[in-house]
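**Student:** Structure, please.
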Amino acid sequence: MGSKYEHVFAPIKIRGIDFKNRVTLAPPSPNVANQDGTMSRDFVDWMRPLARGGTSILYVGNATVDKNECHDEETQIDLGTDRCVLPLSWYAEMAAQYNCHASFEVNHNGKDTAFETVGHAPYSASSIITSSEISRAKRLGRAPIPSIEMTHEKIAETVDKFASACYRMKEAGMDIALIHGGHGNLISQFMSPLYNKRQDEYGGTTEKRARFAIEVCDAIRKKVGNNFVIEFRISADEIAPEGMHFDETLKMIEYLQDHIDILHVSAGLHSDFDFKYYRNWCQNFLMPRGFNVHYARDVKKAFPNLLVTTVGSITSLDLGEEILANGWADFVAMCRPLMADPDMPRKYAQNRPEDRRPCLRCDACTRFFPPRPLNCAVNPYSGVFKEIKDGVVPKAPVKKKVAVVGGGPAGLYAMMALCDRGHDVTLYEKTNQLGGSVVPAAHAPFKIDCQDYLKWLLREVTKYPAKILMNTEASKEILDKEAYDAIIVAVGSKPIVPSKIPGISKPHVHWAPDAEMGKVPVGNKLVIVGGGAVGLEAAIDFKQMGKDVTVIEMLDTEKHFVSLRQSSKHAGDEMLAIMEEQRIPLHLNNRLEEVRDDKIICKDLATGELVEYPCDTVLLALGMTPLTDVADALRHSAAETDVFIVGDAKAVGNISTATNGGFQAAIHI
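**Tutor:** Alright, predicted model coming up:
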């Protein structure tokens, strides 16, 4: 019997090429290719679970048409020379084993190549200095360098580079390519009035600005022949005020439609304006699911005969089925959700969607600064793809008696991996609830991704044969008595409470997540001390409950912004925007000095003056500190080389560090 997801799993033939379903991998950059731009065996193995899991097309992001001219990733695939063909065939033939189409997003990033990377100014449609170059120059301590306006000869050369890149892909066994015409890359630099200031046949009117894109697609078709599919990625709206907006994009599509086979509809810009419009093509967990689907829907309405791919926070195939059934698109592209669970298509085809491992949209996978191989907060297999072949944990040569102390994400993933290894596992959880820090993290109504993940995690652990002891604190005496062969200590962390501040122990002072979860009473006028992610999420949550909320933070504007970016990626930007929209005061440069019954006293670090903030409740969100003393007490309850401290008990991190740390300890026992 087939699945109930008849639209997702409907096959389609394009140019005689069979695609088994409508699910495509939106293009990631795994950072596992060779540094000279060639394909590696590691790259093939990293992609294998995605091919095996049932996806129809695998796209890989930002493959350059010429690494010597346009290069902005450490291990970027280079399609610019014939030497790429043989290694590419490893990738193509691996995917073909699973009736999957291997491919690349073919790109020239134009203005965004740094001078330092290639030794010359970048090429673009026009000679401009972009906001991203201004930021880069400031960071590097040099003057901004304008891009070089492409001559007609350079345009012709670049058109041929695109065509030759796709021909090399075909030579390697591929039959489809995604041409990157969006997000402010070179093709869109020609298409957009934001970047194209030319006065010749490549600039001015919409039709003239479409010319370069059309020449690229026509050159590709001429080079690869008819039995090759051209998908073209576009930003339906660049969002930036002077950029290309949707009404003009529809006109652009009129000129493009006869030169392509599929239109891949995204939105936003990549790096300009300090990544302000990054959120429009890579949404964070505070944003709606299916964020850009309306653009694809409206394109499909205007061009019903054009095949359309939609992308942007399509977090499940339930949503994908709805999109396809409504006729809003012909393909659904997913990246982070498929990295979170490469087997998602297979699970849906087998009518068990509840087994999908949900994506958090936390962007823990975006490890570019500094570059690292991509991994995932909820899928620890991606971080050890070389050690764990095909995502299957191998059985241990010797069955051992193992204890896991702590039922948060680190402990639960350790427990599951230990059971997969075949060990006799006992998990100790001192409270009456599993989930650890994920429980408060998922509490706010707007944390929909985390809520789905917590439900999945708690359901998943019930499938394993471990003995789980709730309301049981594992002491050294208990562990010593049981004589475990190995122990994983995942006891987590505790909130930081600055004990020397006068009044900090007053009864109206609480840890912010406890207040959100209703564990402690709160009044109507709240001050939250700490403007990190925990504090800002609590502020938004309480504001939506109708409370009067104020946030104070010790860092200044620049340091606070950087700190939020480091801890919460671009969700931090979103939190600040929501704070402003909901008119929640955020007072920076303020250090808590004293808590009184009806107010707090802070020191303004910029002026040195004392400032008062009236309140009836004080909520602390000053961070966490490892339960080092608890972990240390258990270090000698088994052979010391077989005791592992993981998760927040080792160093306070996030769900990703907990998940990966617990799992990685377990697979080596």
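**Student:** okay, CA-based contacts and neighbour counts for the rest of this
**Tutor:** Noted.
**Student:** Test my guess that residue 623 contacts residue 511.
**Tutor:** No. Residue 623 lies out of contact with residue 511 (Cα atoms under 8 Å); the separation is 9.9 Å.
**Student:** Find residues that contact each of those two.
**Tutor:** Taking Cα atoms under 8 Å, 6 or more residues apart in numbering as the criterion, residue 623 and residue 511 both touch residue 495.
**Student:** And the two? Which one has more around it.
**Tutor:** residue 511 (22 against 18; other Cα atoms under 10 Å).
**Student:** Would you mind measuring from that one to residue 529?
**Tutor:** To residue 529, residue 511 is 10 Å away according to Cα to Cα, to the nearest Å.
**Student:** Show me whatever sits in contact with both of these two.
**Tutor:** 619, 620, 621.
**Student:** In strands, which of the residues you listed fall?
**Tutor:** Those of the shared contacts of residue 511 and residue 529 mapping onto strands are 619, 620, per DSSP state E.
**Student:** mind listing what residue 50 touches?
**Tutor:** Counted by Cα under 8 Å, 6+ apart, residue 50 has contacts 58, 338, 339, 342, 343.
**Student:** 6 Å instead?
**Tutor:** residue 342 (Cα atoms under 6 Å, 6 or more residues apart in numbering).
**Student:** Are we agreed that it is in a helix?
**Tutor:** Yes. The assignment for residue 50 is a helix, going by DSSP: H, G, I helix; E, B strand; the rest coil.
**Student:** Distance of it relative to residue 19?
**Tutor:** In terms of Cα to Cα, residue 50 sits 15 Å off from residue 19.
**Student:** just residue 311 next, same as before
**Tutor:** Taken as Cα to Cα, the span from residue 311 to residue 19 is 18 Å.
**Student:** list the helices and strands the helix or strand harbouring residue 156 packs on?
**Tutor:** Assigned by DSSP states H and E, residue 156 falls within helix 152-171. Counting contacts by 3 or more Cα pairs under 6 Å, 6 or more residues apart in numbering; DSSP states H and E, helix 152-171 packs against helix 211-224.
**Student:** can you list the residues that contact the helix it packs on?
**Tutor:** 159, 163, 167, 187.
**Student:** Run a quick neighbour tally on the nearest residue to the last one once chain neighbours are set aside.
**Tutor:** Spatial nearest neighbour of residue 187, excluding adjacent residues (Cα to Cα, 6 or more residues apart in numbering): residue 181 at 4.9 Å. Counted with other Cα under 10 Å, the burial measure for residue 181 works out to 26 neighbours.
**Student:** Now for residue 498, how many residues are close by?
**Tutor:** Neighbours of residue 498 under the rule other Cα under 10 Å: 12.
**Student:** isn't there a helix covering residue 591?
**Tutor:** No. Applying three-state DSSP, one finds residue 591 to be strand, outside a helix.
**Student:** hang on, the earlier thing: now, which of the shared contacts of residue 511 and residue 529 sits nearest residue 111?
**Tutor:** residue 621 (41.2 Å; Cα to Cα).
**Student:** Test my guess that that closest one contacts residue 530.
**Tutor:** Yes. Using Cα atoms under 6 Å, residue 621 makes contact with residue 530 at a distance of 4.8 Å.
**Student:** Proceed likewise with the subsequent sequence, for comparison:
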Amino acid sequence: MNASFPNLFSPLHIGPVTLPNRIVSSAHDTVMTQAGQVTDQLVAYHTARAAGGVGLIVIQAAGVHESARYTSHVLMASDDSCIDGYRRIAEAVHEHGTRVFGQLFHPGREVMDRRADGSAQAPVAPSPVPQERFHVMPRQLRTEEITDIVHGYAAAATRLADAGLDGVEIVASHGYLPAQFLNPHANLRADAYGGSPENRARFVRDVAEAVRTAVGERVAVGLRLSIGEHDPAGLDKATALDACARLAADGVLDYVSVTVGTSASLAGSDHIVPDMTWSSGYVVPEAREVREVVRGLPVLVAGRINQPQEAERILAAGDADACIMTRALISDPTMPSLAREGRTEDIRACIGCNQACIGHFHLGYPISCIQRPETGRELEYGAVRRAARVKNVLVIGGGPAGMKAAVIAAQRGHRVRLVEAGARCGGQVLLAQELPGRAEFGGAATNLRRELDQAGVDVILRQPADLAFVEGARADSVIVATGATPYRPDLEIGGGLPVLDAWQVIGGERPPPGLVVVTDWRGDWIGIGLARMLAIARHRVVLAVNGHGPGEFLQQYVRDQAVAALVTAGITVLPLVRPYGVDDDSIYLQHTLTGEPVIVDEASALVLAYGHTARRGLLEELLARGIPATGIGDCVTPRTVEEAVLEGLETASSL
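**Tutor:** This is a model prediction of the structure:
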């Protein structure tokens, strides 16, 4: 037993299965399937987490019926063709001592994608009640269809058990089909599946009984349920707890996995993958309530549990029996083994940015992590390959791109020197962390700085690099990661009204008291963060965005929380405008669709969140002199931390 984490690294018995520890990777869509089947990429992804020491992996939701295809990349378990792929995952994961379950899923009305030909699907549900997130109007299921779907759950469970999985999990969380039956706002039926609480619980009880009958005691059977959907028309906590109690009394379950939220609304869906604005372990109170009604069944809990110390506290308090740490494992699959070894300072902590994990999923791309682009790319970058010839590598710039390149180059055996003109490594991450609600983002720099030390990179701060410096360094390979500077659009300046850029404001330069207009070209967190920062400093603020609304380029759950904060702060938003000019006390904007002027009078300052321009001077100078150099990150063209770190990985891996 681990002295620092005696509860976290103790075994847990779930029905016929014993987990080696209490760290869980919950089911999450990876977009690593092909035609509904398991791929080599998906096997490699889960194998990496098993190798890192996780106790339980729950494979992503698998459709139990042809009507369950809620995305074009959903994993399916509706016929026997799925068995071989599941068996490959089970065998790979079992080699490392990790247990593996599979999810049994039907979305009901929660359908995200269209058909392959672009036409809309015809989702099914207990009743024809629309939902507001995807603007879906389902059709009502006939009784015989309900029976067919229940059989689909049982048949899918049998396939997963036959494939060698250790358990199956019925998805009744987040407003999916079983929750729709439980919910009196979504279930308006007057037959045996609607009306009374007992009738509304009939579907999920039928499913659980059918699954248990199909698999017997050879695998564990669990239920994942939202204990409150955080939506006015969602499943309430009392009804969810009653469903847990009924199923526990029926004796058909071996565990309950606790979460909150619903896919059916914007605010409710934010709890599916809560961003950094939510506190760690915030779902623990709901898990505690479930433990009180399920008669000793093990309870798993989710909700931004990112560090082993947090998980240990939850377990020690008796609030849950295991902790779901999915994004922590996306960010660092070796987190369990590092914690077991007492190397908690070496763990790459998830920062809850949602950009490359759930953000990629929503865009239809395989998930990854902005801090660890190896995630989802295990087949290409799963193991660091030692270089055939050791080189002297010079990395110029200590932002995320430069730090990642230096780390990978050093891990490959090269002699690496990183020079940074500033006093700290981190680049624009050091600015991002100063904005309201973004402090945790600074972990991206902290984690990479730790990796530099671990890799033995020679880091030299306060060292500008020019052509002469590079020539004197006599490096075999030069990587230029000099970043970017704020971009300033061409404005008509007709007076003395201050015009500041984002870096100036974040750096502490404050506009005069009064009304400040923040113009946001990119539609990311910078403009929103500046508006909030100025509002906190007691300015009246207008956020003038270039798109249809603020935060258009943010992942939905992050955007929702950011926009809610704008509303709470009383910040006015002007959509579809671009800055045109200023005079002494007026700011002139132009509507992007009509071309008509939009004027803000009695203003005290204009703040520009207008993106960045690449700092390419040194790179161009080196190339002009015939010195081989590779540019990465924003000095190629400004983008985000994700692209910077990825290019650091790609470039250093090719040296």
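**Student:** hmm, back to that, tell me which residue of structure 2 lines up with the residue nearest to residue 187 of structure 1.
**Tutor:** Applying TM-score structural alignment, one finds that residue 181 of structure 1 aligns to residue 172 in structure 2.
**Student:** residues contacting its match?
**Tutor:** 178, 179, 224, 225.
**Student:** Closest one to residue 533 of structure 2 out of those residues, please.
**Tutor:** residue 225 (37.4 Å).
**Student:** how about the nearest residue to the closest one, chain neighbours excluded?
**Tutor:** Residue 225 of structure 2 sits nearest to residue 173 (Cα to Cα, 6+ apart), 3.9 Å away.
**Student:** Measure how buried the one you found is and give me the count.
**Tutor:** A total of 29 residues lie near residue 173 of structure 2 under the criterion other Cα under 10 Å.
**Student:** For it, give its distance to residue 328 of structure 2.
**Tutor:** Taken as Cα to Cα, the span from residue 173 of structure 2 to residue 328 of structure 2 is 21 Å.
**Student:** ditto for residue 468 of structure 2
**Tutor:** Taking Cα to Cα, one finds residue 468 of structure 2 at 43 Å from residue 328 of structure 2.
**Student:** For the two, indicate the residue with more neighbours.
**Tutor:** Taking neighbours as other Cα under 10 Å, residue 468 of structure 2 and residue 328 compare with residue 328 leading, 24 against 8.
**Student:** In this structure residue 423 of structure 1 contacts residue 399, no?
**Tutor:** Yes. Assessed by Cα under 6 Å, residue 423 of structure 1 is found in contact with residue 399 at 4.9 Å.
**Student:** higher neighbour count, these two?
**Tutor:** Just comparing residue 423 of structure 1 and residue 399: by other Cα under 10 Å the higher neighbour count belongs to residue 423, 23 against 14.
**Student:** Nearest the middle, which residue of structure 2 would you pick?
**Tutor:** residue 354 (3.1 Å; Cα atoms, centre = their mean).
**Student:** Tell me the counterpart residues of stretch 334-352 of structure 2 in structure 1, please.
**Tutor:** So stretch 334-352 of structure 2 sits over residues 343-361 in structure 1, by TM-score structural alignment.
**Student:** what about the strands in the stretch 1-150 of structure 2?
**Tutor:** 12-14, 17-19, 23-25, 33-34, 37-38, 56-63, 75-76, 99-105, 124-125, 139-140 (DSSP state E, counting those that start in this stretch).
**Student:** Which residue in structure 2 aligns with residue 197 of structure 1?
**Tutor:** Matched to structure 2 by TM-score structural alignment, residue 197 of structure 1 sits across from residue 188.
**Student:** what about residue 311 and residue 19 of structure 1, which has more around it?
**Tutor:** Neighbours were counted for residue 311 of structure 1 and for residue 19 using other Cα under 10 Å; residue 311 has more, 28 against 19.
**Student:** Now do that one against residue 8 of structure 1, distance only.
**Tutor:** For residue 311 of structure 1, the distance to residue 8 of structure 1 - Cα to Cα - is 14 Å.
**Student:** again, but for residue 131 of structure 1
**Tutor:** From residue 131 of structure 1 over to residue 8 of structure 1 (counting by Cα to Cα), the distance is 40 Å.
**Student:** These two: which is more packed in?
**Tutor:** Between residue 131 of structure 1 and residue 8, counted using other Cα under 10 Å, residue 8 has the larger neighbour count: 27 against 15.
**Student:** Contact partners for that one?
**Tutor:** Taking Cα under 6 Å, 6+ apart, one finds 22, 321 in contact with residue 8 of structure 1.
**Student:** Ok, residue 662 of structure 1 next?
**Tutor:** By Cα under 6 Å, 6+ apart, the neighbours of residue 662 of structure 1 are 410, 411, 413, 414, 646.
**Student:** Likewise for residue 632 of structure 2?
**Tutor:** 481, 647.
**Student:** which residue in structure 1 lines up with it?
**Tutor:** By TM-score structural alignment, residue 632 of structure 2 lines up with residue 646.
**Student:** And its match, how far from residue 45 of structure 1?
**Tutor:** 27 Å.
**Student:** cool, residue 153 of structure 1 as well?
**Tutor:** For residue 153 of structure 1, the distance to residue 45 of structure 1 - Cα to Cα - is 40 Å.
**Student:** of those two, who's got more company?
**Tutor:** In this view residue 153 of structure 1 and residue 45 are compared by other Cα under 10 Å, and residue 45 has more residues nearby, 18 against 9.
**Student:** mind checking the SS state of the alignment partner in structure 2 of residue 440 of structure 1?
**Tutor:** Aligned counterpart of residue 440 of structure 1 in structure 2: residue 431 (TM-score structural alignment). When classified by three-state DSSP, residue 431 of structure 2 comes out as helix.
**Student:** The helix or strand just after the helix holding residue 156 of structure 1 vs structure 2, mean deviation?
**Tutor:** Using DSSP H and E, the next helix or strand after helix 152-171 of structure 1 towards the C-terminus is strand 176-181. Using mean Cα distance after the TM-score superposition for structure 1, strand 176-181 of structure 1 ends up 1.0 Å from its aligned counterpart in structure 2, as a mean over the superposed pairs.
**Student:** mind listing what's buried in the helix or strand following strand 176-181 of structure 1?
**Tutor:** Under the assignment DSSP H and E, the closest C-terminal helix or strand after strand 176-181 of structure 1 is helix 186-191. For helix 186-191 of structure 1, burial by neighbour count (16 or more other Cα atoms under 10 Å) applies to 186, 187, 188, 189, 190, 191.
**Student:** now stretch 577-597 of structure 1
**Tutor:** 578-579, 584, 586-596.
**Student:** what's the span of it, first residue to last?
**Tutor:** 31 Å.
**Student:** same question, stretch 189-208 of structure 1
**Tutor:** Calculated as Cα to Cα, the first-to-last residue distance of stretch 189-208 of structure 1 is 13 Å.
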